[in-house]
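Peer 1: Structural data only, the sequence is not supplied:
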């Protein structure tokens, strides 16, 4: 396949051996995001603000990646270009993250962990067909439908608690899910390096740190304690940040947008499991049923036929 054809979004037939690394990267990214969701819930409960979590998400990785970006060259921003780099930062970086964190101020964590990934999946499939002209098989389409059904089961418990503020929170997660779908599509369309995406977003985000320090954020962090800050630095700054972005970008490049768009949809299931294992919140019967349904949809969506 020529480079032009690949850029146009044509999805080649993939054999099982070539798909395995992409699937592994997608699963790894989903696990990192789920850990980030659980850490976010824990952090907000003990006194961190959304802005504090945003700082942990990008500061540490940004500092580590500065020499790499400088070595690769600021002129074309590691080969991505400033225009494209800023677009990716808006859709998949701190702008999307702070909006998402704000959503947790209006609704429980369960809303965000269901609505945002499901909208990312649906948006990714739609953009893959419309913009990239990828072909979506009946199996993958059926898998997407089953996943949405599973997510609906998981989220059905919260419907009775909906109010004006909850509706606002849900709409925030719809927005951030669609933003991430746009991010995934552009990564594929522009054929940018997975490592460059992760490093550039982290380094560009350092420009926000002076504003954070001036607002008194460092004093808030110090008051909470070293252990909790270290936990958020690992969960947000490494796992949910550059590690997840890198693995997801690799998944997009190896599998295509349509297949890779499925992975954010399993984040709710992983979040339920990790919430049970790490913070002692076992899933209810409805949540367990939704988990099984999502996994079934994931299997269908990864089939080639």
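Peer 2: In hand now; what should we look at? Computed from a predicted structure; not experimentally measured.

Peer 1: switch to C-alpha atoms for all contacts and neighbour counts from now on
Peer 2: OK.

Peer 1: From the rest of the structure, what touches whichever strand or helix holds residue 147?
Peer 2: Assigned by DSSP states H and E, residue 147 belongs to helix 138-155. Residues from elsewhere that reach helix 138-155 (C-alpha atoms under 8 Å, 6 or more residues apart in numbering): 110-111, 114-115, 118, 121-122, 259, 262, 265, 268, 286-305.

Peer 1: Can you name the element that comes right after the helix or strand containing residue 210?
Peer 2: If you go by DSSP H and E, residue 210 is part of helix 209-214. Once the chain leaves helix 209-214, the next helix or strand it forms, by DSSP H and E, is helix 217-224.

Peer 1: Below is an additional structure, to be compared with the one above:
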């Protein structure tokens, strides 16, 4: 697979993930959030497993691997999508998309703590810039920081849960695509249980959907969640996690545009400033700048070596 094609594929995935925030905003206004999320995640999980079965990659997992999948699913699927559904229902799609841009940044911070990665100056600067950007985002809401939206807090908890799950996936011994499929299925079952407890009429709300709403649902479940996660994991295998993570910087950008163009949500100068801080923070905090400097140093050493050879 050519690198140029992978780059185009990653940009397409970021478009899908960014617009998915707008899609979820529309869906949670018509359906009970947790019940909707459970059905969406189950659909995505079944699509992933069916795809893997079709290409002969649906491997059996051991009991130890099943425990790894189950624990990761509690954070990656249950906690992440539970808080995301609640948050999107209580904040704007613009704010949700911008806060979701902290995923690679939070993951970098957790990697420093739990994986022992060296906290370079660029990573620490990125963490500071990213959280400063979130302050700009939430301060632009009604009442500013004194009236912080509970929806913004829920979305950040979703980000934190996903960051924790990435650490677990990093340590897991299961193939990434297989783990993704089973995590989605196992996690959706837990979400259905939560829906029955928190939303007694949640499942019945799904009966009132219109054809356009179900088309949005299928696009979110199949394109953004199922195919998006599978192909992103495949890109990671080809490019590596550091280079692939740089493309996540585009996620809040497309989310911002989608919310503005499709929902008519206004974009304030503070939200734009917050977006710029978050993107700068991700570039520094996810290791992107460290990789650029390392490549520059290797190129400089190689160039110096060639000069020595000429003499």
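Peer 2: In hand now; what should we look at? Owing to the predicted nature of the structure, the values given are computational and were not obtained by experimental measurement.

Peer 1: Buried subset of the contacts of helix 138-155 of structure 1 as a ChimeraX selection?
Peer 2: Buried members of the contacts of helix 138-155 of structure 1, defined by 16 or more other C-alpha atoms under 10 Å, are picked up in ChimeraX with:
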select :110,111,114,115,118,121,122,259,262,265,268,287,288,290,291,293,294,295,296,297,298,299,300,301,302
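
Peer 1: Spatially, and excluding backbone neighbours, which residue is closest to residue 275 of structure 1.
Peer 2: Of all residues not flanking residue 275 of structure 1 in the chain, residue 281 sits nearest, at 5.5 Å (C-alpha to C-alpha, 6 or more residues apart in numbering).

Peer 1: swap in residue 94 of structure 2?
Peer 2: What sits nearest to residue 94 of structure 2 in space, not counting adjacent residues and going by C-alpha to C-alpha, 6+ apart, is residue 256, at 5.1 Å.

Peer 1: Check which helix or strand the counterpart of the one you found in structure 1 maps to.
Peer 2: Counting by TM-score structural alignment, residue 256 of structure 2 corresponds to residue 272 in structure 1. Applying DSSP H and E as the criterion places residue 272 of structure 1 in helix 267-279.

Peer 1: Name the residues that touch that helix?
Peer 2: If you take C-alpha under 8 Å, 6+ apart as the criterion, helix 267-279 of structure 1 is touched by 30-31, 33-35, 37-38, 110, 113-114, 117, 151, 281-283, 287, 290-291, 294-295.

Peer 1: Give me the mean deviation of that helix from structure 2.
Peer 2: Once fitted to structure 2, helix 267-279 of structure 1 is off its aligned match by 2.1 Å on average (mean C-alpha distance after the TM-score superposition for structure 1).

Peer 1: Now do the buried residues in that helix.
Peer 2: Within helix 267-279 of structure 1, the residues that count as buried by 16+ other C-alpha under 10 Å are 267-275.

Peer 1: measure residue 73 of structure 1 to residue 80 of structure 1 for me?
Peer 2: Using C-alpha to C-alpha, to the nearest Å, we find residue 73 of structure 1 at a distance of 10 Å from residue 80 of structure 1.

Peer 1: now residue 116 of structure 2, what's its secondary structure?
Peer 2: With DSSP: H, G, I helix; E, B strand; the rest coil as the basis, the three-state label of residue 116 of structure 2 is coil.

Peer 1: That one and residue 138 of structure 2, how far apart?
Peer 2: Going from residue 116 of structure 2 to residue 138 of structure 2 by C-alpha to C-alpha gives 31 Å.

Peer 1: got it, and residue 199 of structure 2?
Peer 2: According to C-alpha to C-alpha, residue 199 of structure 2 and residue 138 of structure 2 sit 28 Å apart.

Peer 1: So between residue 116 and residue 138 of structure 2, which is more surrounded?
Peer 2: residue 138 (26 against 9; other C-alpha atoms under 10 Å).

Peer 1: mean offset of the longest helix seen in structure 2 relative to structure 1 (after superposition)
Peer 2: The single longest helix within structure 2, with elements called by DSSP state H, is helix 3-28. Compared with structure 1 after the fit, helix 3-28 of structure 2 shows a mean deviation of 3.8 Å (mean C-alpha distance after the TM-score superposition for structure 1).

Peer 1: For the following helix or strand past that helix, what is the distance to the chain centroid?
Peer 2: Under the assignment DSSP H and E, the closest C-terminal helix or strand after helix 3-28 of structure 2 is helix 33-54. Offset of helix 33-54 of structure 2 from its chain centre (C-alpha atoms, centre = their mean, to the nearest Å): 16 Å.

Peer 1: So which residues make contact with helix 33-54 of structure 2?
Peer 2: Contact with helix 33-54 of structure 2 is made by 27-28, 58, 77, 81-82, 85-86, 89, 177-178, 180-185, 187-189, 191-192, 194-195, 199, 202-203, 206, 217-218, 220-222, 225-227, 230, as judged by C-alpha under 8 Å, 6+ apart.

Peer 1: Which ones among the residues you listed lie within strands?
Peer 2: If you go by DSSP state E, the contacts of helix 33-54 of structure 2 have nothing in strands.

Peer 1: Figure out how far stretch 180-194 of structure 1 is from the centre of its chain.
Peer 2: The chain centroid and the centroid of stretch 180-194 of structure 1 are separated by 13 Å, computed with C-alpha atoms, centre = their mean.

Peer 1: what do you get for stretch 249-266 of structure 1?
Peer 2: Distance of stretch 249-266 of structure 1 from its chain centroid, counting by C-alpha atoms, centre = their mean, is 11 Å.

Peer 1: Fine by me, we can end here.
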